[in-house]
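Colleague: Fold the stuff below for me.
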Amino acid sequence: MNEAVQQLTHVLPLPASCGQSKDWNEVSRAVGTELPADYKQFIETFGGGYVDQHLWVLEPGCANEHYDLITGIKHGDEALEGLWELVEKPRELASGGRLIVWATTDNGEIGYWLARPGQSPEQWTVMVNDESGTVWEHFDMGFARFLLSALDRDIVSEVLSYAFPKDPHGFEPSGDFV
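Modeller: This next block holds a predicted model:
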């Protein structure tokens, strides 16, 4: 298991109905790319859910379409197309690449993977965008390391709410919100 995912099992409470096996080949077909192993391990360990009453980690196949990864990516791609007509792309996209949604918040912030040309999903880093679509942060780390570092306050996002993270940490499965 990925070290950061393993550490997250000690930081976040594991819900009674945690994790689900997924057909990752089918998910990859629907998304149009493989996904990072740490994300897949997180979903199989925790499932998608609400972290510290702020950050929704999206899950493929979630019964609630608002927290479904595939639906989120589709809506995210459409929203970005419109956004690029209004604002300049972040400099991290200057050499191409794709932003792939993996999280949302109740405030409208969005967590993305930055998938650059020629990179494997294990090399993707994290970008966070504010609700206006104009402020971007780049974190040179993958999904699980980002989540762990944010919860441990090893990194601080200027975009995510000041109320994130909470103490003690919480995790509520998306399935509880169907």
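
Colleague: Could you use CA atoms for every contact and neighbour count after this?
Modeller: Fine.

Colleague: Find the centremost residue of the protein, please.
Modeller: In the chain, the C-alpha closest to the average C-alpha coordinate belongs to W102, at a distance of 3.0 Å (Cα atoms, centre = their mean).

Colleague: you'd agree it is up against T71?
Modeller: No. Look at W102 against T71 with Cα atoms under 8 Å: they stay out of range, at 10.6 Å.

Colleague: Show the secondary-structure elements that the lengthiest strand in the chain is packed against.
Modeller: Identified as the longest strand of the chain according to DSSP state E is strand 98-105. Secondary-structure packing of strand 98-105 (3 or more Cα pairs under 8 Å, 6 or more residues apart in numbering; DSSP states H and E): strand 55-57, helix 69-84, strand 110-115.

Colleague: Just give me the neighbour total for Q53.
Modeller: By the criterion of other Cα atoms under 10 Å, Q53 has 17 neighbours.

Colleague: how close does it sit to A144?
Modeller: From Q53 over to A144 the distance is 18 Å, taken as Cα to Cα, to the nearest Å.

Colleague: V11 too?
Modeller: If you measure V11 against A144 using Cα to Cα, the figure is 12 Å.

Colleague: Now for A30: which residues touch it?
Modeller: Applying Cα atoms under 8 Å, 6 or more residues apart in numbering to A30 gives the contacts I70.

Colleague: Also this sequence, please, to line up against the first:
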Amino acid sequence: MVSSVLDRLKSVLPPPEVSLDPVDWAAVEQALGLRLPSYYKEFMDTYGGGTIEDFLIIYRFADNIEGTLEIWRSEMRRVRYFWDEVPEWATLEEGRENILPWANTIDDDVCYLLMEPREDPEQWCVVSRDEDMEWSVFEGSMVEFLVEVVSGRRREPWMPRDFPGDSPWFKTTAQYLADTDPG
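Modeller: Reported below is the predicted structural model:
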């Protein structure tokens, strides 16, 4: 099932034409202290971390585990600061958090995996929030969310009117950095 959803994503968002380093997913999951959904791993094995139209930045946890853990901790600190604006379904207690950030926008909006039930990552859905802590829920996987967003069938309040464009594109983090490096 994952492959068919990923195939739909590939039809609306061509993957990069670069080879990606293989990932030791067992080591990544051990470092994070949780199992990751197969759809996340398959997406990363196909696209890698990067950006959709230089707006939505998708994290590849495998590239920098310590950096990933720091992003997670930092985001949880920020969300805890606004605890009174966080939906009741979000668990923010340190060590028991049930939201895992997997993407952010250049405007500081964040997409998370809602890790419920924690023991079954294939059931995790997507939640997102804008910079003002307005939350929304998408009852589907990260890849299904991307298919809906990139195809234009789903709009989040935090999306600019011109996102996505008529011909959506993806760049790996390395491609993005090469394009933006002034030297």
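
Colleague: Once they're superposed, what TM-score comes out?
Modeller: The TM-score (TM-score structural alignment, normalised by the length of the first structure) is 0.85; 172 aligned residues with a Cα RMSD of 2.3 Å.

Colleague: Contact partners for the residue nearest to the centre of the first structure?
Modeller: With contacts taken as Cα under 8 Å, 6+ apart, W102 of the first structure has the following neighbours: 57-58, 69, 72-73, 110-113.

Colleague: The second structure: helices as residue ranges?
Modeller: Taking DSSP state H as the test, the helices found in the second structure are 2-12, 25-32, 38-46, 65-81, 142-150, 173-180.

Colleague: highest average neighbour count across those?
Modeller: Per residue and on average, the most neighbours among the helices of the second structure fall to helix 142-150, with a mean of 20 (mean count of other Cα atoms under 10 Å).

Colleague: how far apart are that one and its match in the first structure?
Modeller: Averaged over the aligned pairs, helix 142-150 of the second structure sits 0.5 Å from the first structure after superposition, using mean Cα distance after the TM-score superposition for the first structure.

Colleague: Report all helices and strands that that helix contacts.
Modeller: Secondary structure elements in contact with helix 142-150 of the second structure, counted by 3+ Cα pairs under 8 Å, 6+ apart, are helix 2-12, helix 38-46, strand 125-129.

Colleague: thinking again about what came up before, give me the mean deviation of the longest strand of the first structure from the second structure.
Modeller: With mean Cα distance after the TM-score superposition for the first structure, strand 98-105 of the first structure departs from the second structure by a mean of 0.7 Å once superposed.

Colleague: What range does that strand cover in the second structure?
Modeller: Residue correspondence for strand 98-105 of the first structure in the second structure, counting by TM-score structural alignment: residues 98-105.

Colleague: Buried residues in the matching stretch, which are they?
Modeller: 98-105 (16 or more other Cα atoms under 10 Å).

Colleague: Tell me the residue in the first structure aligned with A26 of the second structure.
Modeller: Residue-level alignment of A26 of the second structure against the first structure, with TM-score structural alignment as criterion, gives N25.

Colleague: so how far is K40 of the first structure from that match?
Modeller: As it turns out, when the distance is counted by Cα to Cα, N25 of the first structure lies 11 Å from K40 of the first structure.

Colleague: what does Y112 of the first structure give?
Modeller: Going from Y112 of the first structure to K40 of the first structure by Cα to Cα gives 15 Å.

Colleague: Ok, G96 of the first structure next?
Modeller: Using Cα to Cα, G96 of the first structure is found at 25 Å from K40 of the first structure.

Colleague: What of E92 of the first structure?
Modeller: Taking Cα to Cα as the measure, E92 of the first structure and K40 of the first structure are separated by 25 Å.

Colleague: cool, and W102 of the first structure?
Modeller: Counting by Cα to Cα, the gap from W102 of the first structure to K40 of the first structure is 11 Å.

Colleague: before we move on, the earlier item: rebuild the buried residues of stretch 98-105 of the second structure as TSV, extending it with distance to D84 of the second structure.
Modeller: Rendered in TSV, the data for these read as follows (distance: Cα to Cα, whole Å):
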residue	distance to D84 of the second structure
N98	17
I99	16
L100	19
P101	19
W102	23
A103	23
N104	22
T105	23
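
Colleague: Can you tell me which of those is nearest E119 of the second structure?
Modeller: For E119 of the second structure, the nearest member of those is N98. The distance, counting by Cα to Cα, is 11.2 Å.

Colleague: ok, the closest one - contacts?
Modeller: Each residue near N98 of the second structure by Cα under 8 Å, 6+ apart is listed here: 90-92, 114-116, 118.

Colleague: Over to Y59 of the second structure?
Modeller: Applying Cα under 8 Å, 6+ apart, one finds that Y59 of the second structure lies in contact with 49-50, 68, 102-103.
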